[in-house]
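Enquirer: Coordinates for the following, if possible.
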Amino acid sequence: MPHAPQLRIPATYMRGGTSKGVFFRLQDLPAAAQAPGPARDALLMRVIGSPDPYGKHTDGMGGATSSTSKCVIISESTKPGHDVDYLYGQVSIDSAFVDWSGNCGNLSAAVGPFAISAGLIDPARVPRDGIATVRIWQANIGKTIVAHVPMTDGQVQETGDFELDGVTFPAAEIQLEFVDPADEGEGAMFPTGNLVDDLEVPGVGTFKATLINAGIPTIFLDAADLGYTGTELQDAINGDPQALARFETIRAYGAVRMGLIGNVEQAATRQHTPKVAFVAPPADHVASSGKRIAAGDVDLLVRALSMGKLHHAMMGTAAVAIGTAASIPGTLVHAAAGGGQREAVRFGHPSGTLRVGAQAEQVDGRWTVTKAVMSRSARVLMEGAVRVPAETLPGA
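Expert: Reported below is the predicted structural model:
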């Protein structure tokens, strides 16, 4: 029986923040995958190597973690005042599905550099030396991100001395501005209208929770209510199947309470959002790298789960939610940070610390955030083409 050769698709493998993924120009995808739908999802799953019952991604570009099972599609923007459209797909590891419900804040740092290098930005807008400003339309959630990308001798500068906890080597700093990152729909930033809710989770308990949609829908819980200190590393959570099941049940009921799904069964098809995080006041602890973090080094501690597992550092979009909630009196995050007025917060996560700024204000009785700012880094790891079996896209 004859077998068709593999398809060859131009692609770039990039790290952005504490994540990495496969980046494509929309125009380089096979015609069948240039539009949303089953063909596109099938292609991206095969690129990553999902679904993989072994949970290893041996036959694909994925890394078998939520931070490394990602694909990005970039195109010239159709949105006035923007340079590129950025579409992000979180590929499930063991299920045949791609979640398009949210953004990846970490990979957002790689969008500007990729767009410049891929020729998607007007050369007249890119300085030979200095900072290139790239206005990005985040197509998943309909929001603007402004990336400030360093340029040297006409090329994106990737090397530098900016250190990001959770990333092994230093690189060039890229500042990101998440413009008006809160939900603008009914209920806006706080979908229930409350800064703190009593979240009832049948069979598990009732928890105080801050349900917020800024950066990404997030359920914040008090670490102590869960029996944690906020200093936990990955093995403490990911090695405990009962804990993971409890968090997933909380996430499902929280998603219903936030109006993201109609019933808890639908949570299985919306794995990327909402996120679940727990917060605690500062405490001396040791990060996963062995680095000692003193209580005085941070304003609070945060641990967050992504795709059913404790994240090794912090999702960029969740950092936006943390910074926003920390700036609003009355939230669990603000309380864990010690209260007071603040426009920036430094929090501890499993790999170290991260600083994020947010400008929140109350307008007509409703909280809104105009901008959240953080620094990340990005680097090309490999460029060229990915290969997938032709039967992935019949007729391609």
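Enquirer: make it CA atoms for all contacts and neighbour counts henceforth
Expert: Noted.
Enquirer: Provide a complete list of residue ranges assigned to strands in the stretch 1-150 of the chain.
Expert: Assigned by DSSP state E, counting those that start in this stretch, the strands in the stretch 1-150 of the chain fall at 6-16, 19-25, 70-76, 84-91, 98-99, 130-138, 143-152.
Enquirer: The structure of the following sequence is requested for comparison with the preceding one:
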Amino acid sequence: MPHTPQIKIPATYMRGGTSKGVFFRLDDLPEAARVPGPARDALLLRVIGSPDPYAKQIDGMGGATSSTSKTVIVEKSEKEGHDIDYLFGQVSIDKPFVDWSGNCGNLSSAVGSFAIASGLVDPERIPHDGMATVRIWQANIGKTIIAHVPVAAGCVQETGDFELDGVTFPAAEVQLEFLDPAAEEEGAGGSMFPTGNLVDELVVPGVGTLKATMINAGIPTIFVNAEALGYDGTELQDAINGDLRALAMFETIRAHGALRMGLISSIEEAAKRQHTPKVAFVARPASYVASSGKQVAASEVDLLVRALSMGKLHHAMMGTAAVAIGTAAAIPGTLVNLAAGGTARSAVRFGHPSGTLRVGAEAVEQNGEWSVSRAIMSRSARVLMEGWVRVPGDCF
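Expert: All right, here's what the predicted structure looks like:
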């Protein structure tokens, strides 16, 4: 019986921040996958190796975690003042769907480098030596990201001495500016605080009534106090991911928060929207030992944050959630700001399972409404492999 042979698609496997993903130029995708829809989703699922009932993604490029089950599509931008359009797809590990509802802040740090190396940025905008400014349109959420990519001898400089907790080896620093990062989510009215409150009383069946800060900035995020859940904020992955009851509790909080934020119209919809919103818990500074064995002193951080992504505690911190943290920390009265001491601030350093991260945000209040003009943080990125990815020709 004849079988359809495999096809090969030009692709690049990259690390961006504390995530990894498969990057494509839009024009390199098979024609049926160049537009949103079932064919594109089916192709990316097969590339990554999902859905996998064994949750290992052995037959694909995924790494069996939310941080390594990611895809990116990039094309030249037709938007004025932008170089490229960037679309992010979070691929479910064990279910047959790709979530397009949000951005990946970590992989955002690799998009500019990929675009330059792929010839998608006007050569006149790339210095022979210095810093290339790549203007990125983030198509998932309709926002602008500015990536400052180091260039040496006309090529992206990937090596360097910038260290990022959660990444083993140093690399070149890439600074990202997330402009006007308050997410304009459908049903949320484009408001940074969709409920109109800095802190809400969130009723969660089976859990209780929790104080919660629900914010749309970088990515929709629900912040709760660690103490209210019986945690101290120093937890590492095993403490949460090995506890099925805890994971179920966080998913219930996430679902009811999503409903309260207007992101879904029924609790049942949350299962089909795993990438957003995120749920995180915060605590005042405390000393702990990070997952690498590094000692983090309470004096080194302004607060502690632990966040879940795709149903599991993240090994470090999602870049978009870091934007939400920086934004919320800059606004007096939010749970994040209160955990950081309750004072006005334009930057915050927080502790996460792998170490620490600093993020800045410029927030202002006008007529009772808060807005943030930009959030800034540094990541690093590099190419891991480039060439072609192969999939069965009939998989999409």
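Enquirer: what's the TM-score for these two chains?
Expert: The TM-score (TM-score structural alignment, normalised by the length of the first structure) is 0.99; 393 aligned residues with a Cα RMSD of 0.7 Å.
Enquirer: hang on, the earlier thing: residue 173 of the first structure is nearest to which of the strands of the stretch 1-150 of the first structure?
Expert: The closest of these to residue 173 of the first structure is strand 143-152. By Cα to Cα, the value is 7.6 Å.
Enquirer: residues near the closest residue to residue 88 of the second structure other than its chain neighbours, how many?
Expert: Nearest non-adjacent residue to residue 88 of the second structure, counting by Cα to Cα, 6 or more residues apart in numbering: residue 72, 4.8 Å away. Other residues within reach of residue 72 of the second structure, judged by other Cα atoms under 10 Å, total 25.
Enquirer: OK, contacts around residue 89 of the second structure?
Expert: Neighbour list for residue 89 of the second structure: 70-72, 98-100 [criterion: Cα atoms under 8 Å, 6 or more residues apart in numbering].
Enquirer: Oops, could you answer that again for residue 165 of the second structure instead?
Expert: Residues near residue 165 of the second structure by Cα under 8 Å, 6+ apart: 316, 354-357.
Enquirer: how about 10 Å then?
Expert: Taking Cα atoms under 10 Å, 6 or more residues apart in numbering, we find residue 165 of the second structure in contact with 17-18, 290-292, 294, 316-317, 351-357, 379.
Enquirer: I'd like the strands of the stretch 1-150 of the first structure written out as JSON lines, with distance to residue 326 of the first structure added.
Expert: Listed next are the strands of the stretch 1-150 of the first structure as JSON lines, based on distance: least, Cα to Cα, whole Å:
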{"stretch": "strand 6-16", "distance to residue 326 of the first structure": "25"}
{"stretch": "strand 19-25", "distance to residue 326 of the first structure": "24"}
{"stretch": "strand 70-76", "distance to residue 326 of the first structure": "28"}
{"stretch": "strand 84-91", "distance to residue 326 of the first structure": "27"}
{"stretch": "strand 98-99", "distance to residue 326 of the first structure": "28"}
{"stretch": "strand 130-138", "distance to residue 326 of the first structure": "24"}
{"stretch": "strand 143-152", "distance to residue 326 of the first structure": "21"}
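Enquirer: so which of the ones you listed gets nearest residue 336 of the first structure?
Expert: strand 19-25 (26.8 Å).
Enquirer: With the second structure overlaid, report how far the closest one is off on average.
Expert: For strand 19-25 of the first structure, the mean deviation from the second structure after alignment is 0.1 Å (mean Cα distance after the TM-score superposition for the first structure).
Enquirer: In that strand, which residues are buried?
Expert: 19-25 (16 or more other Cα atoms under 10 Å).
Enquirer: Same check on stretch 350-363 of the second structure?
Expert: So, applying 16+ other Cα under 10 Å, buried residues of stretch 350-363 of the second structure: 350-363.
Enquirer: same question, stretch 225-240 of the second structure
Expert: Buried-residue list, stretch 225-240 of the second structure, by 16+ other Cα under 10 Å: 225-226, 232-237, 240.
Enquirer: which of those residues sit farthest apart?
Expert: Checking those with Cα to Cα, the most distant pair is 225 and 237, at 17.6 Å.
Enquirer: Quick check: residue 275 of the second structure vs residue 72 of the second structure, distance?
Expert: Using Cα to Cα, to the nearest Å, residue 275 of the second structure is found at 15 Å from residue 72 of the second structure.
Enquirer: re the thing from before, quick one: which of the buried residues of strand 19-25 of the first structure is nearest to residue 40 of the first structure?
Expert: The nearest one, if we look at the buried residues of strand 19-25 of the first structure relative to residue 40 of the first structure and count by Cα to Cα, is residue 24, at 11.9 Å.
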